[in-house]
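Q: Quick one, what's the 3D model for this:
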Amino acid sequence: MCVHPMVNPVCLVENVGSSFCVSDDAIRYLEQISQPVVVVSVVGLYRTGKSYLMNRLAGKQTGFALGCTIESETKGIWMWCVPHPNKPDHTLVLLDTEGLGDVKKGDSKNDTWIFCLAVLLSSTLVYNSRGTIDNIALEQLHFVTQLAEHIKVKSPTPAEGVENKEEEEEEEEEDSQFVKFFPNFIWAVRDFSLELTTREKGPIKEDEYLDNALQLKNGIDDKVLNYNLPRQCIRNYFPSRKCFVFPMPAAPESMSKLENLGEGDLHPGFLEVSQRFCDHVFTESRVKTLKGGHRVTGRMFSHLVRLYVETINSGKIPCLENAVVSLAQIENQAAVQEGLKVYQSRMAQVRSSFPVSADKIFDEHQKRSQMATTEFMKRSFQDQHGKYISLLTEAVDEHYSELLGENASSSEQRCRQLLSDRSRVLNEGRQRGKYTKLGGCAIYCSHRDSVISQYQSQPGKGVKAEETNAEANFILQADKSLKEKDKEFQRRYQKAALEEQQKKALEEKHKELQRAQQVEAKRHEERMQQMETKFEEEKRLQVEELERAMEKKLAEQKDLIKKNYHEKAELMRQEIKQLQDEIGKKSQSFFFLLFK
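A: Got it, this is the predicted structure:
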C-alpha cells in the first residue's frame, strides 16, 4: 500500500448537523496511496449488521463498531484501507456508512446524501437489509428513486427560456447514463429464515430471488407506478446485481456479543454465505474509475471525497463530469511538477560535472526530457489539447536554458583559468624584458604558441574553448611589451591564425544551433508519440466503459422481452443504439485533429 497498514477504521466523512465534514487525517492517509483503489461501500437501515460484513471483508473480527443496542453505532462514513487480498499492488477501501432511517436523526435529506455519497465513491455498493426482500424492503430503499435528482452525469448548461419539457428530457437522458458509471450492486439479506423456493420453479438461487422481487407490474395507475418505481430504478441504475441471503449467524441470545464469538460459535450456513460473499467482492469488484474509465488511486480518491462533500455542503448537485475536470486539473498540475522534478534531479548529475561539451549536455537533455515526459504521462489524464504537456515542456526548456548558461559560464571560467595558469611564462618574460630585446618577437611567438598549444591540449574545457582561445589571441596580439614594429609583424603573423580560430568559434556556435534544432525536433516527435499512446489508452478505457454498459443493457433488454415488457424493451433498444453509436465515434482516432 506504500504506507503503514491501517490498524483500525477512521472517520472519513463526519455528519455534523445538516452538513458533512471531511477528516483531514483520513485524507492525509489516502494521499499517500499511489496504488489503484477498489472501493466497497455498505449502506442500509440502522441496526441491520452492516459493520459486521465490512469487518469480514477486512479479514478482522473487530474494527468497525458493531454495537449491541437499538441505537445506530456508525456516524457519517468510516473508512478502512487494507491491502487487496486478490489484487497485488491494489488497496481495498472499505466504507461503512451511517445507518439510514434512524428516528433520532429525523433527517431524510441527510440519509439521501449519505446514500448518494456511497454510490458516487464506490466500485461496489452493498445494500444490507434484514428479513426478506418484499415490498416494504423495496420501499425502504426509496433513496434509489432520488438519485436522478441528486447526481448529474453532465455539467448543467442553464439557458434562458428552457422549457420544463426539455429539462425533463435532459433528466431522462441523464437517467439512462447512470449505468455506465454506477457501482456493482449487491443486496445482502440478513437473518433470512425462509426457503428459497417458488411454486413455479421449486428451488431457486439467490440471484433469482432478487430478480423475482424486482419484477415489474403492467399498468399505468398510480399504485402500479409507485410499485414499479424503486424496482425500475434498481434495474436501470444497477444492471450488474448480485444477491446473498444470510441465515442468522448465531442463536438470538448470542447476537449481542457477535464480535466476540469465534467461528466455531457461528452457524455453518452463515459462514458459508459469508465466504461466498467475500470471494465475490474480492473477485468481481473493479478498480474505482472516473467518467471516461480513468483508474482512481488513493491520492485521487482523497480529492474526489473532498470535491463531492464540498459540492453537497454548498447546496449544489454533484456532477460526474465536473469531478473529472477538477481531478484532471489537480492531477495534471501535479504531473507537470513530477515530470520537472525527474528532469531536474537527473540533470543535477550533469551539472555537477560542469563544464561539459555541447554534445554531452544536448544528449543528456534529450534523454532526461523523454524521462520527464514519461513520468508526466504516468499521472496525467484528459490533457486532450496538450495544455499541461506544453507547460512541462516550457518548464524543462527554461531549466535547460539556465543550465546552458551555467555550463557556458563554468566553461569560460575554466578556460580563463587554464590560460592564466599557462601564461606564467609570458608574464615572466615581460617582467624580465625578454620581449623588448633583439629577437624578442621570436621568443614571444614561441612562448605564446606554447601557451596556446598547452591550452588546446587540455581536456574538459567545455563549450567556450574556441571563443576564449580567440579572445586570448587577440589580447596576446596586442601585448604592450612588444615594440611597435614587432607588434606590426605579430599582427600579420597572427591574422591568419586569429581568423581561423574565430571561424572555428562561429562554426561551433552554428553546430550548437543545428544540434539544438535537431534535438527539439526529435523531442517533439517523441512527445507526440507518447501523447498519441496516452490518447489511445484513454480512448480504449472509454470504449471499455461503454461496452460494459451496453452488455448490461443487452442483458436487461433480453429479460424485459422475456417478461413481455415490450415497451420498456423498445426504450432499452434505443439506449443500446445510442451506446453503439457512441462506441463507433470513440473508436475513431481524433488525435491528430486535436494536435495538428
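
Q: Could you use CA atoms for every contact and neighbour count after this?
A: Fine.

Q: Give me the buried positions along stretch 309-328.
A: Neighbour-count burial for stretch 309-328 flags 309-310, 312, 317-324, 327-328 (criterion: 16 or more other CA atoms under 10 Å).

Q: Just name the closest of the residues you listed to residue 553, please.
A: Residue 553 has its nearest neighbour among the buried residues of stretch 309-328 in residue 320, at 20.5 Å by CA to CA.

Q: Surely the closest one and residue 150 touch.
A: No - using CA atoms under 8 Å, residue 320 makes no contact with residue 150, being 11.4 Å away.

Q: So residue 490 versus residue 107, what's the distance?
A: Here the criterion is CA to CA, to the nearest Å. By it, residue 490 lies 100 Å from residue 107.

Q: Second chain to compare with the first, below:
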Amino acid sequence: MREPVCFISTDADGQLFVTKEAKDILDEITQPVVVVSVVGLYRTGKSYLMNRLAGQQTGFALGSTIESKTKGIWMWCIKHPCIDDHTLVLLDTEGLGDIEKDDEKHDTWIFCLAVLLSSTLVYNSLGVIDNTALKNLHYVTELTENIRVKAQVGSDDDSSTEFMRVFPSFIWTVRDFTLELKRDGQSITADEYLEGALVLKPGCSSGIERLNRTRLGLRNFFATRKCFVFPRPTKDEDLMRMEELTEAELNAKFLEQAEVFCNYVFNSAKPKAITGGQTLTGNVLGSLAEVYVEAIRSGKVPCLENAVEALTQIQNKQAVDQALQIYREQVSMSVCFPLDPLELSDIHRQAEKKAIYAFISISFNDCEQKAQMELMKQIQNEYEDLCAQNRNQFLLVCKEILKHVFTSLDEDLHDGSFIHPGGYLKYRNKLQCLTKQYRAETNNKLMSEEVLSEYLKEQEKFDMRILLADQRLSEAEKREEERRLQNEALHQQQRALKEKNQLQEQMLHDQERTYKEHLNETLQRMEREMNRSKEDNERVLEAKLKEQEALLKQGFQELADQINKKIKSLTDEMKKDEESKPSTLQKVVATVSMAASQFLRGIIPKAININSIGEG
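A: Now for the predicted structure:
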C-alpha cells in the first residue's frame, strides 16, 4: 500500500462499518499479520508516530488545527521490516475525547476495536503520566463491560487471565515530555516511570477506588507494558507543518527516541493471535473486524468466542474453495494430455502442495480437520478425473496406432487370405510380427497392453477358424497350437494386469503421499499453535507473578491472595496442557487417518507414531 485507507468508518446513521476497500486489501494478505494500533486523545500526535513506523514522512493525516483529523480507524499495510513473510498492519484511530462527537459510546467502541484487533496497542498522551492522564484512559476500566472472552453467561469471562491471553502488549508513549526521569534523586527508566505511576494508592474511599481502577485495569489486562517519553519534536511555530519538516529541522533527541521506539515495535511486536495460539492472517483479520463491528451494530457486546465460531465457518469454506481453485489453476498450466503417469503424478504433487499451503494460510480453527479433509477429498476427486482423462487419451492414441499397424492383417482376414493349407503359419507369423511392431510404436505407453489384449481377444475366433481350416497341420499339431494360444492369451492377460497394477500402485503411492502431506501440515500448524499458546500462558504467568510480588510489597495482601489463586489455576492448566499434548497430537493423527481412509483407498486407519510423520 502506497498510502493508508479508511478501515472502519461510520455511515449516515452513525453506525460503524468495515469499508470494502480495506476488506479487499486484507483479503489478499494470506501472511501472518503484526497489528499495531495507536489510540489516545485527539491532537496528541498519534498519526505522526504511525508514519514513523511506516518509514514515511507523510501518510496518516496530521492535523494542524484544534479539529480531529482522523475519523474512524485508518489502515496501512506494509512489508514487515524485520520478519520475513509477515505483514505489518498499522491502525491509526480517531482521536478520543473530541467534544464535537454526539455519541458518547463511539470513543469506547473505537478503543475496544483497537484492543481487539491489535497485537500491540500504543497509547499516546501529552505531558506527564499523572492522575489526569490516567483518568483520560478510563476506557480501560470499561473493557470488561464491553468485551467478552467467553460466550456462556456466568462463565469466568471477567478473569484477568482470559483477557491477558488475548489482549495486546501495551506501550504508553508520552509526548512533549520535559521532566527529568528521576525518583528520590535516582535516575529511572521510562518503564520504571510508568510502573511507578501504576502503583496502587492505599485506602478504600470512592475517590481512591476510582484512581486505582485504571491502574488495576492496565496491570490486570496487559501482561507486557512499555513506556517511551519523547521531548518536543520542534519549535512551537513549526508544529503545524510537521509533514513538511526535514529530519534536520527536528529535535535530534526526538528523532533518537523515535528510532528506539520503532525498533522496539519492529522487534518485539508479535503476530496477532487469539485463543489457542491461532495466528491471524490479513484475510482473517478483515473478517474478524467485520464480526466485531456487526456485533456492535446490533447492540451486542463483542465476544471473542462467538467471533471465533463465526470466523471458522467463514474462513474454512473460503479456504477450501480457494485452495481447490489454486490446485486447478496449477494443473491447467502444466497438463497437456496424454502424459506419462509419473509426470502427471508430479504435477499433481506440486499443485496439491501449493493448495495445501494456501489452505493452511487461509483456514481458521479447523480443530477437527473437517475442512482439510474436505479439501483432501475434493483434490483426490480432481486427480482421479485427471487420471481418467489421461487414460482415455492414451486409449485413443494406442487404438490409433493399433488400427494403423493391424490394418493389413484385418484386410487379409476379410479377404480370406489365410484360409488354405499352410495359411495358419502365415497368419501366426504376421500376427506376431505386427504385435512386435505395435509394441515398438507404442513404446510401453499407458493402456497399450490393455488395447492389445482387447484386440487379440477378438482375434481368437479367427485363430481357431484358420487353425482348424489348415489341412497341412496334423491333429496333434493343432492341439499343441491350441495350448500355445492359451498360454499366449494368459501371458497377454498378465501383461495387461501388470499395467493395471502399476497404475494402481502409482495411485496408492500418490494417496499415501497426499495423506502424509496433509498430516504433516496439520501437525506442524498444531505444533506452532501449541507453542504460541504456551508462550502466551508463560507471558501471563510471568506478569501475574510480578503483580503478586508488587502487591505484597505495597501491602495489598488481599489482592495478592487473589492473584495467587489465579497463578495456581493457570499453572495447573499449563501442566495439564503439556501432559495432554502427545495424546492430542495422536488423536489428530487417528482422526485424519480415519477420515482419509474413507476416500483414499490406500490408507488404512491406524495410530501412527508421531515421530515418524514426514519420514520417507
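
Q: Quick check: TM-score for this pair?
A: Here the TM-score for the pair of chains, by TM-score structural alignment, normalised by the length of structure 1, is 0.87; 578 aligned residues with a CA RMSD of 3.1 Å.

Q: More neighbours: which of residue 490 and residue 107 of structure 1?
A: Between residue 490 of structure 1 and residue 107, counted using other CA atoms under 10 Å, the more crowded position is residue 490 (20 against 14).

Q: Leaving aside the residues adjacent along the chain, what's closest to the more buried one?
A: residue 477 (6.6 Å; CA to CA, 6 or more residues apart in numbering).

Q: that older thread, tabulate the buried residues of stretch 309-328 of structure 1 (CSV), appending secondary structure and distance to residue 203 of structure 1.
A: Formatted as CSV, those follow (DSSP: H, G, I helix; E, B strand; the rest coil; distance: CA to CA, whole Å):
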residue, secondary structure, distance to residue 203 of structure 1
309, helix, 45
310, helix, 48
312, helix, 45
317, coil, 44
318, coil, 43
319, strand, 43
320, helix, 42
321, helix, 44
322, helix, 47
323, helix, 45
324, helix, 46
327, helix, 48
328, helix, 50
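
Q: ok, which pair from these is furthest apart?
A: With CA to CA as the measure, no two of these lie farther apart than 312 and 328, at 20.2 Å.

Q: Counterpart of residue 261 of structure 1 over in structure 2?
A: With TM-score structural alignment defining the correspondence, residue 261 of structure 1 maps onto residue 245 in structure 2.

Q: Likewise for residue 418 of structure 1?
A: Under TM-score structural alignment, residue 418 of structure 1 pairs with residue 401 in structure 2.

Q: Now do its match against residue 340 of structure 2, distance only.
A: Distance, residue 401 of structure 2 to residue 340 of structure 2, using CA to CA: 17 Å.

Q: the more surrounded of the two?
A: Between residue 401 of structure 2 and residue 340, residue 401 has the larger neighbour count (other CA under 10 Å), namely 18 against 14.

Q: I figured that one hits residue 442, correct?
A: Yes - assessed by CA under 8 Å, residue 401 of structure 2 is found in contact with residue 442 at 7.1 Å.

Q: Buried residues in the helix or strand containing residue 172 of structure 1, which are they?
A: Element membership of residue 172 of structure 1, judged by DSSP states H and E, is helix 164-181. For helix 164-181 of structure 1, a neighbour-count test (16+ other CA under 10 Å) marks 171, 174, 175, 176, 177, 178, 179, 180, 181 as buried.

Q: cool, and stretch 583-591 of structure 2?
A: 585, 586, 588, 589, 590, 591.

Q: related to what we said a few turns ago, contacting residues for the residue nearest to residue 490 of structure 1?
A: If you count contacts by CA atoms under 8 Å, 6 or more residues apart in numbering, residue 477 of structure 1 has them with 487, 490, 491, 494.

Q: Go through those residues and say which is closest to residue 228 of structure 1.
A: residue 494 (101.6 Å).

Q: What's the match for the closest one in structure 2?
A: Aligned partner of residue 494 of structure 1 by TM-score structural alignment: residue 485.

Q: for residue 116 of structure 1, same thing?
A: Matched by TM-score structural alignment, residue 116 of structure 1 corresponds to residue 112 in structure 2.
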